[in-house]
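A.B. asks: Pasting the sequence and the predicted coordinates here, then a few questions.
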Amino acid sequence: MPDTTDRRILRQLLADPGAPNSVLADRAGVTSASLWRRVERMREAGVISAIQSRIDWRALGWEVEVSLRFTLDKTNPRALDEFIAAAREVPEVTEIQTFLGSVDLRLSVIARDMAHWQEIYRDRILTLPHVSDSDALMLISTIKDSAELAL
């Protein structure tokens, strides 16, 4: 279980994951060597799985984001596996999630513009197997996007 110092380090990593270790250590009130040891220990314990870069797709010209919810035809016992395998082949799918309840899966899809979205939808999404129902939600704005919790 992370102690108070580990939680300070985690807060700094969440706030600025690209900061150099020396800066993170200073902000967390530890030495660089201590920061490194603690981060490595938390990685080994599975507390930290990765330190990632986040790409702003809109800045690269991908203007359309759509969340698609699917309910699958469950008469085929392989429906979920076959759907996921096919969805993984769609390059514009950035996230696949499964759920319990009336919705089985959610895909996050990005497109350069509406014409590109229509092409993706017509040629790749409508051809996904075992779909009994779907719903599309187009992203207008992101109000909060954070993995932070009080540490």
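C.D. replies: The structure has been received and is ready for your questions.
A.B. asks: C-alpha only now, for contacts and for neighbours.
C.D. replies: OK.
A.B. asks: for the residue of the chain most remote from its centre, what are its contacts?
C.D. replies: Outermost residue of the chain with respect to the C-alpha centroid, by CA atoms, centre = their mean, is residue 31; its distance is 31.7 Å. Under the criterion of CA atoms under 8 Å, 6 or more residues apart in numbering, the neighbours of residue 31 are 22, 25.
A.B. asks: Now do it against residue 9, distance only.
C.D. replies: Distance, residue 31 to residue 9, using CA to CA, to the nearest Å: 11 Å.
A.B. asks: Got another one to weigh against that:
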Amino acid sequence: MIALDDIDRALVRALAQDATASAGALGRTLGLSQPACWRRIRRLRDAGVFRGARLDVDEQALGFGVTVFLGVKLAAKGRVSLEDFERAVTAIPEVQTVEHVLGGYDYRLRVVARDISDFERVLRRRIMALPGAGAIDANVLLSEERRPGPL
């Protein structure tokens, strides 16, 4: 684990809000020179604080109006390996996240679809056909008030 000072924390917050900000602009905001800011960014990246840069896509603008969270319980854990299930589920483009969890289900999936009938098609043809898929519970997202951000 890397030791972070106040400037490092401010830099992480700023980059979490806008990953495209230049080192020069960030440096001016934080009272650093462009090279000093770039060195800090590189140190944080090398330490694994940043796992990469992602584009935050508006799913509705692309025509995906429905988001469903699925709880999936594997039918027979001994017959199908977790790796086989994970490999198969991550190959489905509509599945945005795959989380191996403790509790009533083995996996939690975030699935996007164009509409409910499109979701039903994905559920029946792809998700229910996954190796080892057993009980499935669905929760439709009505609204999202907070997106993941800086800690």
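C.D. replies: Perfect, thanks for sending it. This one's a predicted model, so the numbers in the text were calculated from it and none came from an experiment.
A.B. asks: List the TM-score for the superposed pair.
C.D. replies: Once superposed, chain against chain, the TM-score is 0.90 (TM-score structural alignment, normalised by the length of the first structure); 149 aligned residues with a CA RMSD of 1.5 Å.
A.B. asks: re the thing from before, map the residue farthest from the centre of the first structure onto the second structure.
C.D. replies: Under the alignment defined by TM-score structural alignment, residue 31 of the first structure is paired with residue 33 of the second structure.
A.B. asks: repeat for residue 14 of the first structure
C.D. replies: By TM-score structural alignment, residue 14 of the first structure lines up with residue 16.
A.B. asks: Ok, residue 41 of the first structure next?
C.D. replies: When the second structure is aligned by TM-score structural alignment, residue 41 of the first structure is paired with residue 43.
A.B. asks: Shouldn't its match be within a helix?
C.D. replies: Yes - counting by DSSP: H, G, I helix; E, B strand; the rest coil, residue 43 of the second structure is found in a helix.
A.B. asks: That one and residue 23 of the second structure, how far apart?
C.D. replies: From residue 43 of the second structure to residue 23 of the second structure the distance is 13 Å (CA to CA).
A.B. asks: neighbour-wise, which of the two wins?
C.D. replies: Legend: neighbour count by other CA atoms under 10 Å for residue 43 of the second structure and residue 23, higher for residue 23 (21 against 15).
A.B. asks: so who does that one touch?
C.D. replies: Taking CA under 8 Å, 6+ apart, we find residue 23 of the second structure in contact with 34, 35, 37, 38.
A.B. asks: separation between the match of residue 41 of the first structure and residue 4 of the second structure?
C.D. replies: 11 Å.
A.B. asks: same thing with residue 92 of the second structure?
C.D. replies: Distance from residue 92 of the second structure to residue 4 of the second structure, by CA to CA: 38 Å.
A.B. asks: residue in the first structure matching residue 69 of the second structure?
C.D. replies: Checking TM-score structural alignment: residue 69 of the second structure goes with residue 67.
A.B. asks: sec struct for its match, please.
C.D. replies: What three-state DSSP gives for residue 67 of the first structure is strand.
A.B. asks: Give me the neighbour count for residue 76 of the first structure.
C.D. replies: Counted with other CA under 10 Å, the neighbours of residue 76 of the first structure add up to 10.
A.B. asks: That one corresponds to which position in the second structure?
C.D. replies: Aligned counterpart of residue 76 of the first structure in the second structure: residue 78 (TM-score structural alignment).
A.B. asks: Quick check: closest non-adjacent residue to the match of residue 14 of the first structure.
C.D. replies: residue 150 (5.9 Å; CA to CA, 6 or more residues apart in numbering).
A.B. asks: for residue 106 of the first structure, same thing?
C.D. replies: In this structure, residue 106 of the first structure finds its nearest non-sequential neighbour in residue 69, 4.5 Å apart by CA to CA, 6+ apart.
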